[in-house]
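J.: Okay, sequence plus prediction incoming.
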Amino acid sequence: MPQKGLFISFEGGEGAGKSTQIRILAETLRSRGLEVVVTREPGGSPGAEAIRHVLLSGAAEAFGVRMEAMLFAAARNDHVEEVIRPALESGAVVLCDRFLDSSRVYQGTTGNLETDFIETLQRIAVDGTMPDLTLIFDIPAVDGLARARKRADDGATPDRFEKEELETHEKRREAYLDIALNEPRRCRIVDAKQQQERVTEDVLSMVEPLLERFDHLSDVAQ
């Protein structure tokens, strides 16, 4: 039987630095001999990437937030079935930039959709595949948006979520913190306002205990 892998999701508001930390962690784990799959949402599989373009371009806005939530769920299910679950079954470490908590926050909290509706969608979409660890990158909305705008100044095009009002982004921050409070066994809060090197240290310290399941790392870790 293949060794069970490890599933880590990265969550947080705009400009929190998730992508940088995913890249650094992936490099660290690969240097230890682990197979690492880096993926993202919405997207990560061919079908989900097609839906991602529709969502982030704003083309689905006219159909309302309920339809958007269903599109996110459809993309997530394809992603789980085609990429995440097979990788975990092969014994890989999956690092995912956003997962179901983003739908809870973006479509639930600030999209004003009913909790029961969102949770039902997520239960169907993930079909039992949940992260072993969720790292929630916490940063004041004003600071995160400043970082996101700097990326735009450097040539990156902001998506429609980055363009929304400061108050909306702060509500999302609080929603993420509530998730961490309510699910402490799965979630850890990372202070994303720190210097990048310190954030990297914190991330590794949170991931390290879960690496014990990989027997072939025991010699490296000693």
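T.: Structure received.
J.: Every contact and neighbour count from this point should use C-alpha atoms.
T.: Noted.
J.: my read is E11 is in a helix, agree?
T.: No. According to DSSP: H, G, I helix; E, B strand; the rest coil, E11 belongs to no helix; its state is strand.
J.: From R213, how far off is the residue nearest to G13 when sequence neighbours are not counted?
T.: Leaving aside its chain neighbours, G13 sits nearest to R173 (6.3 Å; criterion: C-alpha to C-alpha, 6 or more residues apart in numbering). To R213, R173 is 32 Å away according to C-alpha to C-alpha, to the nearest Å.
J.: alright, now check it against this:
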Amino acid sequence: MSYLINLEGGEGSGKSTVLKMLADELKEKGFSVVCTREPGGIDIAEQIRNVILNRENTAMDARTEALLYAAARRQHLVEKIIPALEAGSIVLCDRYIDSSLAYQGYARGLGMEEIFAINKFAIDDYMPELTLYFDVNPKVGLARIERDTDREINRLDVESMKFHYKVREGYLLLLSQNSERIRLINAENELDIVFADALETIVRFIEERQATADPS
């Protein structure tokens, strides 16, 4: 069975690191796994990513930003995610539609319903079946970024602290509205604990889905 699972969180939440660990463990368990990210994942979307996250693009309008994310998401979906799902793989995606809802819809003040409408046009009915939200205090997450000299510093990283707290508020609102899909992972724990919590959540989700598909 194929599943679309996205990992979400503010800057410095550690989700990208954990995603790689999850992929390795799931492959060890015999699953076919495709890892990808947004914006990006394929050439056209990576080009759009470079425009969105370029620190020199400070004049970018919030609606322009939202539309660019949606455009990158559409191309990524049709070129990589859908083929992987049709091939029976688990797709682990570093960010997906929830990022747009939290960052542009809530933190930028464009409205979650408005951003969802834009993205509904882009993704059709390809919503994630499970979302792991890596929750971390923005001060903790940004401090991690400062210590990680290998990580890119992009346009969103240098937003105000107020903006990052708004992003977190947006995610927590999404969590409250979509508790059947979104699971909270305490990303302030040690890495091995965060990984174990995320893995347990995914494995339990898969087992429940398989049991439902084959009740015998």
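T.: Thanks, I have the structure now. Everything quoted here is computed from the prediction, not taken from an experiment.
J.: one step back: counterpart of the residue nearest to G13 of the first structure in the second structure?
T.: Matched to the second structure by TM-score structural alignment, R173 of the first structure sits across from R168.
J.: Ok, A62 of the first structure next?
T.: In the second structure, A62 of the first structure lands on A59 (TM-score structural alignment).
J.: Repeat that for R149 of the first structure.
T.: Alignment note (TM-score structural alignment): R149 of the first structure maps to E146 of the second structure.
J.: Which helix or strand contains that match?
T.: Here E146 of the second structure, judged by DSSP states H and E, is contained in helix 138-147.
J.: List the buried residues for that helix?
T.: Across helix 138-147 of the second structure, burial judged by 16 or more other C-alpha atoms under 10 Å covers 138, 141-142, 144-145.
J.: before we move on, the earlier item: give me the mean distance between the helix or strand harbouring the match of R173 of the first structure and the first structure.
T.: Using DSSP H and E, R168 of the second structure sits within helix 161-177. Following the fit onto the first structure, the mean deviation recorded for helix 161-177 of the second structure is 0.9 Å by mean C-alpha distance after the TM-score superposition for the first structure.
J.: Now do the longest helix seen in the second structure: which elements does it pack against?
T.: Assignment by DSSP state H gives helix 191-213 as the longest helix of the second structure. Applying 3 or more C-alpha pairs under 8 Å, 6 or more residues apart in numbering; DSSP states H and E, we find helix 191-213 of the second structure packed against helix 15-28, strand 130-135, strand 182-186.
J.: The first one aligns to what range in the first structure?
T.: Under TM-score structural alignment, the match for helix 15-28 of the second structure in the first structure covers residues 18-31.
J.: Please apply the same query to stretch 82-90 of the second structure.
T.: By TM-score structural alignment, stretch 82-90 of the second structure lines up with residues 85-93 in the first structure.
J.: Show me which parts of that stretch are buried, residue by residue.
T.: Neighbour count says stretch 85-93 of the first structure has 85, 87-88, 91-93 buried, by 16+ other C-alpha under 10 Å.
J.: Show residues contacting it.
T.: 2-8, 34-37, 94, 129 (C-alpha atoms under 8 Å, 6 or more residues apart in numbering).
J.: which residue is nearest the middle of the second structure?
T.: By C-alpha atoms, centre = their mean, the second structure has its centre lying nearest to R95, at 1.8 Å.
J.: residues touching it, list them.
T.: Going by C-alpha under 8 Å, 6+ apart, R95 of the second structure touches 6-9, 37-39.
J.: again, 7 Å this time
T.: Residues near R95 of the second structure by C-alpha atoms under 7 Å, 6 or more residues apart in numbering: 6-8, 37-38.
J.: so how far is I5 of the second structure from it?
T.: R95 of the second structure is 9 Å from I5 of the second structure, by C-alpha to C-alpha.
J.: Identify the contacts common to the two.
T.: With C-alpha under 7 Å, 6+ apart, R95 of the second structure and I5 have no common neighbours.
J.: Dump the contacts of stretch 85-93 of the first structure to TSV, plus distance to L71 of the first structure.
T.: Formatted as TSV, these follow (distance: C-alpha to C-alpha, whole Å):
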residue	distance to L71 of the first structure
P2	32
Q3	32
K4	29
G5	27
L6	26
F7	23
I8	23
L34	33
E35	30
V36	27
V37	24
V94	23
T129	18
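J.: Which two among those are spaced furthest apart?
T.: L34 and T129 (20.5 Å; C-alpha to C-alpha).
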